[in-house]
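# kindly generate the corresponding structure for this input.
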Amino acid sequence: MTIDEIIGFVSALDGVHTLRPGPGDGSPEISWGDTFFYYSPDGVVPKATQPFATIVTKNYPGDEESRLDRPDAFRVNIAAGKEAFIRWTGHSPREPSADHDPSATDTVIAHPVYGSAGWLAVVNPAQRTDEPTRELLRTAYDLARSRYERRAAATRD
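Below is the predicted model of the structure:
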């Protein structure tokens, strides 16, 4: 999967707001070139809400183990929920596991920094992880949509 294929897939889901920071938009320079996906049917980045998935194209401070400084390397980060996390890693997000290489490509792993929050990650998804990445992105989207709808219902009550 390419970055553009992932962006096209996720952006086509109903109510997704895709944020692609770049020069001149007021975003921090470190975020330029990365992509953030929010469930936001009104097209506005929600306040106090994390994206349900991201694509990062470089190492962030404290997150160098994925070695995204390699040519053409990127990582898809997915908040697919506890059930998906356990299914893919074999353990709870709260139980750290060091049995994976964060720089391994085409492999679903616990996110090297946000795994304890239940995030999964795939560096350079390819043939082995194409469909699982799509499935996990759909799951993360469904969870984000459900959270949004619950919050909207709570504010109406």
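# all contacts plus neighbour counts: C-alpha atoms, from now on.
Will do.
# the strands in the protein, which residues?
16-19, 35-39, 53-56, 75-78, 108-110, 120-123 (DSSP state E).
# how about those in TSV, adding distance to residue 147 and mean neighbour count?
Listed next are the strands of the chain as TSV, based on distance: least, CA to CA, whole Å; neighbours: other CA atoms under 10 Å:
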stretch	distance to residue 147	mean neighbour count
strand 16-19	14	21
strand 35-39	9	23
strand 53-56	14	23
strand 75-78	15	26
strand 108-110	22	26
strand 120-123	19	27
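# closest one to residue 153 among the ones you listed?
strand 35-39 (15.4 Å; CA to CA).
# contacts for the closest one next, please.
7, 10-11, 15-21, 45-46, 50-56, 141, 144-145, 148 (CA atoms under 8 Å, 6 or more residues apart in numbering).
# and what of stretch 10-29?
Residues contacting stretch 10-29 (CA under 8 Å, 6+ apart): 7, 31-45, 137-138.
# which of the residues in it are buried?
Using 16 or more other CA atoms under 10 Å as the test for burial, stretch 10-29 gives 10, 11, 16, 17, 18, 19, 20, 21.
# got it, and stretch 139-146?
139, 140, 141, 142, 143, 144, 145.
# another sequence for comparison is provided below:
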Amino acid sequence: MGEEEIIALVAGLGSVRVDRASKDSGAPEVAWGDTFLTYEPGGRASGRGFQPFVTVVTKDYPGFDTVSDLDREGVFRVNVAVGGALFTEVVGHSPAEYAAAGVEVDFTESDRLLPHPVYAVQGWVSVLCPGPRTGERLRELVGAAWRRAAARHRARTTGQAPWER
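This is a model prediction of the structure:
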């Protein structure tokens, strides 16, 4: 799966704002070329501080996020906010257990679902250059993250708890 295919998959779920960081977008230069996908009905910012539920990053962020070695030619990483339960299913440890255990992870390995190198404790997973081993599962995780983001959006905009419908 390429970057554009992933972005189209997420955007195709509906109510997704696609922000491509660039000079014109006003994003910091370090983020230029990266894509942030946020559940946002109407495609516009509501001013409520909603965060992306999927990101596609194409380079290292010096001094912050470098362990995936994204500066290699053709390498990108998809990050998905799946929450604690799915994180535990994918990684084999809860986010807190993962953080406490100091589990060794090769964050440069392609086509393998991994904890996010920085945001694992918040329930984010990632995959470098998704391919045959991870493509289908990544699609499932993106769908679950979209449903989770929709529920959180609904809760914050209507006061309705995510488990209420």
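# ok, back up a step: could the buried residues of stretch 139-146 of structure 1 go into a markdown table alongside distance to residue 67 of structure 1?
Listed next are the buried residues of stretch 139-146 of structure 1 as a markdown table, based on distance: CA to CA, whole Å:
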| residue | distance to residue 67 of structure 1 |
| --- | --- |
| 139 | 27 |
| 140 | 25 |
| 141 | 27 |
| 142 | 30 |
| 143 | 29 |
| 144 | 29 |
| 145 | 32 |
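# nearest to residue 62 of structure 1 among these?
Closest to residue 62 of structure 1, out of all of the buried residues of stretch 139-146 of structure 1 and judged by CA to CA, is residue 140, at 24.4 Å.
# my guess is the closest one contacts residue 53, does it?
Yes - under the criterion of CA atoms under 8 Å, residue 140 of structure 1 makes contact with residue 53 at 7.2 Å.
# where do the contact lists of the two overlap?
By CA under 8 Å, 6+ apart, the residues touching both residue 140 of structure 1 and residue 53 are 78, 79.
# the helices in structure 1, which residues?
3-11, 82-89, 130-156 (DSSP state H).
# circling back: can you flag the buried ones in the contacts of stretch 10-29 of structure 1?
Buried, going by 16+ other CA under 10 Å: 7, 31-32, 34-40, 45, 137-138, out of the contacts of stretch 10-29 of structure 1.
# in TSV: the residues you listed, plus distance to residue 153 of structure 1.
Listed next are those as TSV, based on distance: CA to CA, whole Å:
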residue	distance to residue 153 of structure 1
7	29
31	32
32	34
34	32
35	28
36	25
37	22
38	18
39	15
40	15
45	19
137	24
138	22
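# can you tell me which two in those residues are farthest apart?
Most distant of those, by CA to CA, are 32 and 138, 24.7 Å apart.
# for residue 64 of structure 2, see how far away the aligned partner of residue 119 of structure 1 in structure 2 is.
Using TM-score structural alignment, the equivalent of residue 119 of structure 1 in structure 2 is residue 124. Distance, residue 124 of structure 2 to residue 64 of structure 2, using CA to CA, to the nearest Å: 16 Å.
# neighbour-wise, which of the two wins?
A count of neighbours by other CA atoms under 10 Å puts residue 124 above the other of residue 124 of structure 2 and residue 64, at 24 against 9.
# quick check: the more buried one touching residue 85?
No - counting by CA under 8 Å, residue 124 of structure 2 stays clear of residue 85, with 10.8 Å between them.
# about what we covered before: from the buried residues of stretch 10-29 of structure 1, pick the one nearest residue 91 of structure 1.
Among the buried residues of stretch 10-29 of structure 1, and counting by CA to CA, the member closest to residue 91 of structure 1 is residue 10, at 27.0 Å.
# now check the closest one against structure 2: what is it aligned to?
Taking TM-score structural alignment, residue 10 of structure 1 has residue 10 as its aligned residue in structure 2.
# show me the contacts for residue 76 of structure 2.
3, 56, 57, 58, 59, 70, 128, 129.
# nearest residue to the equivalent of residue 59 of structure 2 over in structure 1 in space, please, no chain neighbours.
Counting by TM-score structural alignment, residue 59 of structure 2 lines up with residue 58 in structure 1. Spatial nearest neighbour of residue 58 of structure 1, excluding adjacent residues (CA to CA, 6 or more residues apart in numbering): residue 68 at 4.9 Å.
# so what's the residue count around the equivalent of the one you found over in structure 2?
With TM-score structural alignment as the criterion, the equivalent of residue 68 of structure 1 in structure 2 is residue 70. Residue 70 of structure 2 is flanked by 20 other residues according to other CA under 10 Å.
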